[in-house]
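Undergrad: Sequence first, predicted model second:
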Amino acid sequence: MVEFNEIHCRCLVGGQVQGVGFRPFVYRLAVEEALAGQVGNTSEGVCIELQGPSAAVERFLRRLHDELPPLARLTRLERTELPVDEALRGTAFRIVQSTGRSGHSVLISPDVGICPDCLREMRDPGDSRYGYAFTNCTNCGPRYTITRAIPYDRATTSMACFPLCPRCAAEYGDPLNRRFHAQPVACPVCGPRLWFVRASDADRGAPPAREAAQPGQALAEAVAVLRQGGILALKGLGGFQLACDARRDEAVASLRQRKNRPHKALAVMLPDLEAARACCALAPEHEALLCSPEKPIVLCPLREDVAGGGGLSPLLAPDTDSLGIMLPYTPLHVALFDALAREAPLPPALVMTSANPRGEPLCLGNREALARLRHEADAFLLHDRDILVRVDDSVTALFPGDRAEGAAPFFHRRARGYVPRPVLLDLADAQSPTVCGAGAQLKATFCLTRGKDAFVSQHIGDLENLPTAHFYEEASAHLERLLEVRPALFVCDLHPDLHSSRWARDRARAEGLPLLPLQHHAAHAAAVLAEHGRLDGALALCLDGTGLGTDGSIWGGELLVMELGAVRWERRGQLSPFALPGGEAAIREPWRLALALRELLGQEGLPASWDEAGRPSVAAWGADALPASARRSARQQAPLLRELLRRGVNCPLTSSCGRLFDAVSAELGICLMTSYEGQAAIRLETLARRQDARPLDAGEDTVEALLRPPLDDGATWQLDAASLFALAQRDAARYGAATAALRFHERLALGLARLAARLAAMTGFRTVALAGGCLQNLLLARLLVRALRAWELHPLLPRELPPGDGGLSLGQAAWGLCAWRSGRLPSAAEA
């Protein structure tokens, strides 16, 4: 006779529930609640069948939500009541094998940094995995980078070629062991192995016979190279990395010379928090991010005594007072640091940078690395676990809102540890089509939607060379296979000549699908609004370098009105336009921009600091601020450029906020020529942060005077860029470059907030989305948030994606979903 309170139900669970210890967690809960039934992976998710007292079933379901394993995430739970099954009564709960060819509703976990349990085993001389560089369990280790298909089972990963030894097989098959169905599980007997190759022997880089492999010897030889100031290429989690001693100037200088990276900051890996605290002034939020399972690179303020007592080379980040640091996130990193620490007077510190020659994609395989990196590395630390997906390190800073935001990361680059975790879109549902947002040209990503989930790819890079373009196409094909989706609609940038736009256009034509072009800054705005679920009317400040505008000019400092749900937007404010003398050459040589603004203001001559005998106004950068070549170029080319400006020849107009930063930086003698994107603005921000804040002598009236109302109904409000530039000149003459840099940031933030307040009063919209690469200037971001709140406006910053072009593909995909829902799509023929 069936007991009155006995029930039988089936629960279908979707989310990040494979390879994260979810099934053994379910098994343990069911055993503790004395329930019968089973759990297994299916093509629709994880299926849990339960039978037992109703109170125990309900308690199980509450605990399922409240006690999830650290890496598990639930996005869906569908419960179906079933008749009580007499055959189940009194039986033990079971874990059954996966069924179905794939896992359409299941999310693959990102790669996860080594957990405390595995770290303890690696450092226990009595443990079988002592010092083993591929230790992992269900709470840590590689996931996305080794996955070919789903369900996430060993046979569909690059671990398929490593048969389990009896001991690992027993752990893998024990539901109460933390390695139960941990697909990369391995040990020194049956798992991947290390070996060492010198660059001079790169042609003989094949792995030695297993019997001859000596991982301890390989590590010892790698350590010897690093201690001697050499450069080591090691096979990391999502690709190869180049490492050198971060405490030795000659090693860092050699790495810079070989990578042709003279100034751009280099990330540093430190062994633990104590070593990190010795180098950087860490807030609790920094430490929480460094120690999180994702283990990103975190931008942290350098201690003032780093160059002297801190022990790190001053060549690591010459343009900024912050340093990107990370902790060891793989067992291989741990093993290398443990070996380096033996008999070392100071904790080891290693530059750990991506091994991607000439801006191309990361090296993936051993043969590829030996061929491409032989002139950059002195030696190689290799292993035989294949990397299937290239994924670079993520780069984060502290969220620029209130301290109450806690350790929320503010992304500069989103990749390892976070991809392929989706962004949840409230504007979609299970029946929504798959939309592909093709992304931008620089810092490219793409986005694929599946139901309510938007999957933004890992950082791809700049699509300006063929290998990176191939990586983009390779990554999109892989993610489509993994998600089992095919786009029904493509959305691309308005600029037709970007690689991403051409790729989307060619695919749409070949597959007979519609294509929507979306203006660059509208996509930025849509990304932030979609992430926050704002489909109604809002404003958006989009501040970045360049993007093709609907009028054919180059935009970059825009105030938009957007109703995402209604698929409507318009530009209602901007920075006043100024010229780019020589087009793209002005981006590489900011002195051209300063010259253009001086011409716009009717100023003759050049700044005194550009003279041959002049000294840089910022001693921190020495000759790098005013290289002789830049001074000669400015003096020689100024007359010609002034003539071109007067005639309007090869001098396109721009409203770019990024270019205004460049112009002010050059005018103040901070950076006349750049060796990497954003260098002039980074130096300007760094100088401003060093200056003690003091109130502006120009109050609200001056800021109000910077606004220019529209001349007619179809025009936009403008914030006068030339006047902002002139005020920076005035402040530099009165107070020096540092104060001028800070006041430029303050005036820009106040002026943009005032512009937004004007438009808010006209439209009634109080929400202001903040987007664009200029928001990675944390000083500007914080000042903008503060200024907007002073006008009782509600600023929104991106939380799950970078504010720059790395997050733009989400906005394209969200726009496509809204257009599909509203029926506002072109036909395939029109596309």
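TA: Yes, it's here. Numbers count the residues shown, from 1 in each chain.
Undergrad: can we go C-alpha only for contacts and neighbour counts from here?
TA: Fine.
Undergrad: Residue 661 contacts residue 680, doesn't it?
TA: Yes - in this structure residue 661 lies within contact range of residue 680 using CA atoms under 8 Å: 7.3 Å.
Undergrad: what is in contact with these two at once?
TA: Both residue 661 and residue 680 lack any common contact, where contact means CA atoms under 8 Å, 6 or more residues apart in numbering.
Undergrad: Count the neighbours of residue 602 for me.
TA: For residue 602, the count of nearby residues is 8 (other CA atoms under 10 Å).
Undergrad: Please compare the first structure with the one that follows:
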Amino acid sequence: MRLCVKKNIIKTQEIHISGRVQGVGFRPFIFNLALEFGLKGYVSNDELGVIIICQGENIKEFFDEIHHKKPKSSEIIFSEIKEIETIEIFENFFIKPTEKNIVVDIPLTPDFATCESCENELFNEKKPRYFYPFITCTQCGPRYSITKKFPFERENTSIEAFKMCPNCLEEYKNPEDVRFHSQTNSCPNCGIQIWLKDNQGNEFKGSNKEIFEKLALELSKGKIIALKNIAGYLLMCDATNSEVVSELRKRKRRPTKPFAVLFSGIEKMQDYLEISELQIQQFKSSESPIVVTKIKEKRDLPIDEISPNMNSVGAMFPYSGILKLISKIFSKPLIATSGNFHGSPICSTTEEAEQILGKIADFFLHNTLEIQHPQDDSVVKFSPKHQQKIVFRRARGFAPNYFFAEELSQLNKEKNKILCLGGDLKNTFAVVPNNHIYISEYIGDLANFETYQRFENTVKSYQEIFNFSPEIILKDLHPKYENQNIISKFSNVKLKEIQHHKAHFSAILGEKKLWKKNKVLGVIWDGIGFGTSTEIWGGEFFLHENEEIIRVAQLENFAWILGDKMSKTPKISALSILFDSEEKSCKVAIINSIGQSPMKNETEICEAPKVRNQNYLKQFFDENEWKIYTNLIEKSEVKASSMGRFFDAVSFVLGFEKSIHFEGESAMWLEKISQDAFDENVKLIDYLEEENFENIPTKKLFLKVFEEKLLGKNLGEIGLNFHYTLIKAIEKIAEKNNVKELAFSGGVWQNALLVDLAIDVLGDKFSLNFHEKLSPNDENISFGQLNYYLNLM
């Protein structure tokens, strides 16, 4: 007869925590907190985040304290505690190694700005990491940019190549050390090495401090440096030297697009810039983006070379160790722009940098850290009056996660693996490989071959990180977008097409959780997007109601000619709108002339404004151009409602009479002169006040702007009233459609003046929704495609 021995069952609690809990010092935090509470058990990374098995008293209080004291850079989006049965008795609390080959279902960890503690060490001669550019701890340093795969363990990153020395290993194992269990821990003895060479291949030998002192000397001589930062190369030069700034423009082939400027700290920024407390918070945040900020005065900054035709600059705080060192040693402001030729992706390897940037840089500061995910710096702006946040570029520090999307994930009931290709200009893509949504960093214009390669490589890296192959691919309606070339690399996928501007609208509906609202009017204004075979869209009003998106109004169409040339040549947009306006203008003139004395005949009435307007425009075209363009306009079967091209046309009439070198250039100039007028509190005039319309009357409004210019009115005031009239048009269309909830998306809504006017004019009557987590430009298309598919298809 066999005896059955009953084993003791120990009361044990299992805690699961999901969110941004890997690569943020969460396990060492849990370890030390568990010791405080006298608990036994372990903490480990798993596929869903962090798992804690614990035995002891006061576990519920321990669970609550996790949420109250969690690491600064962490984000908890789900947590649960439950009792489990186990026969295992733990003698202590420990960090358990992560199991091999798990497929993660958590947010990825972005790069973090260097923390204050590490910065103090960086400049402390008595510390071992004095002048070590890659100083990090559990709370700061590169993460996403060096990640090969997840979970976030040293062996899954580029840091794996650097084996910890005895001192680093001792810190890693010491629960009382700030680098306890820091996966990126390294020092000058065992870590990343830097070296300086000129573009002829001559290397400068010396300590880290001597290398930075040599760099500062060369910068003071007017040299251009290519410096490898944590996520890619930056091109740098003395921002107070107008000649070298101009030379950098020439070499980089970037004639007019503004450069970012690196300042050594907040105090130095305040000498040059008008910065608010909100902006200071952004600079000091773990993301530390570039912030577009108004210049106080010119001082010794050649603003005309740094930011042509603007009175603002993209200000950069030294967020990494390497930037802190160079900006400290070289005390003056520095140009810090992406290490590339204009339009190409940022360089990230030594070979790539020397091959491509060798024609730009005089010196190279290289390092031995391998970058897995090259990224540009993120860029944000706050509207001057209402401090509404506007994202210009979402990349380092923000990408690739999208938090607070649980509701969207729940709509994917069949757990389909989805790839959203986004747009072709300012591309991002989005993937749903699990229960989370990942939106890639800003990739750029896919018409550039190297940028397209970066797009393909980044998609591939996501496949590897998540062991992911798409079952559904979402694409734009445009039949010739470059990103569609990647579709052939996948088999057995379902393809779904989503219209460009409906994707924009869906993006803001998703970001602001408006899908369950009964009636929302989307004001979707951008450059261009494929509407139909005969229509280019870009000035759209959509109504979301009863689980449908319907186009209810638009910017009145005008002739679309010459494709990309029209997008880069504002005078063509002006000609298209004005030339197409003459017939209506004539009819208005006839009506207005009735009863006048002496009575003018119909021909005179029509010819006078027509001849005058055409004569004004003719001076900007040669005879051949005029003949060809006007003929194309008359015969054009393709029409456009592009708000972007409308802004180009108005900018041209008011003085922007050159070609566009970067997208949005003319509109930024128009915003600047109009903002100057707004700051002077001039009286606002609605140019369409007496008009009753279904669609914004493009030609009528443009003729009014044209007339004001010819009458010699102040150009800034005309521009301001143009902006104001558009906002009043939104008000009329919203009232006509009986809506109270407005949502704004599309690149035009990066215009801070337009945003401030919208808040002023519409804020009391309507609920207003602007992008804050995503950029309003085409970067949000991929997220919008996902939203549209999950909610409406």
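TA: In hand now; what should we look at? Computed from a prediction, not measured in an experiment: that's the story for all the values here.
Undergrad: Residue 91 of structure 1 and residue 34 touch, don't they?
TA: No - Residue 91 of structure 1 is beyond contact range of residue 34, at 9.7 Å (criterion: CA under 8 Å).
Undergrad: Which of those two has more residues huddled nearby?
TA: Of the pair residue 91 of structure 1 and residue 34, residue 34 is the one with more neighbours under other CA under 10 Å, namely 18 against 12.
Undergrad: does residue 33 of structure 2 belong to a helix or a strand, and which?
TA: helix 26-36 (DSSP states H and E).
Undergrad: which residues of structure 1 does that helix align to?
TA: Counting by TM-score structural alignment, helix 26-36 of structure 2 pairs with residues 22-32 of structure 1.
Undergrad: Could you identify the longest strand within structure 2?
TA: Looking across structure 2 with DSSP state E, the single longest strand is strand 519-532.
Undergrad: Is whichever residue in structure 1 pairs up with residue 51 of structure 2 in a helix, a strand, or coil?
TA: Taking TM-score structural alignment, residue 51 of structure 2 has residue 47 as its aligned residue in structure 1. Secondary structure, DSSP: H, G, I helix; E, B strand; the rest coil: residue 47 of structure 1 is strand.
Undergrad: how many neighbours does the closest residue to residue 47 of structure 1 other than its chain neighbours have?
TA: Distances taken as CA to CA, 6 or more residues apart in numbering place residue 12 nearest to residue 47 of structure 1, at 4.6 Å, with adjacent residues excluded. For residue 12 of structure 1, the number of neighbouring residues by other CA under 10 Å comes to 20.
Undergrad: Aligned counterpart of residue 12 of structure 1 in structure 2, please.
TA: Aligned partner of residue 12 of structure 1 by TM-score structural alignment: residue 16.
Undergrad: What of residue 757 of structure 1?
TA: So residue 757 of structure 1 corresponds to residue 735, using TM-score structural alignment.
Undergrad: State the distance from its match to residue 783 of structure 2.
TA: 29 Å (CA to CA, to the nearest Å).
Undergrad: rewinding a little: next, the buried residues of the very next helix or strand once past the longest strand of structure 2.
TA: Downstream of strand 519-532 of structure 2, the first helix or strand assigned by DSSP H and E is strand 535-545. By neighbour count on 16 or more other CA atoms under 10 Å, the buried set for strand 535-545 of structure 2 is 535, 536, 537, 538, 539, 540, 541, 542, 543, 544.
Undergrad: same thing with stretch 48-59 of structure 2?
TA: In stretch 48-59 of structure 2, counting by 16+ other CA under 10 Å, buried: 48, 49, 50, 51, 52, 53, 54, 55, 59.
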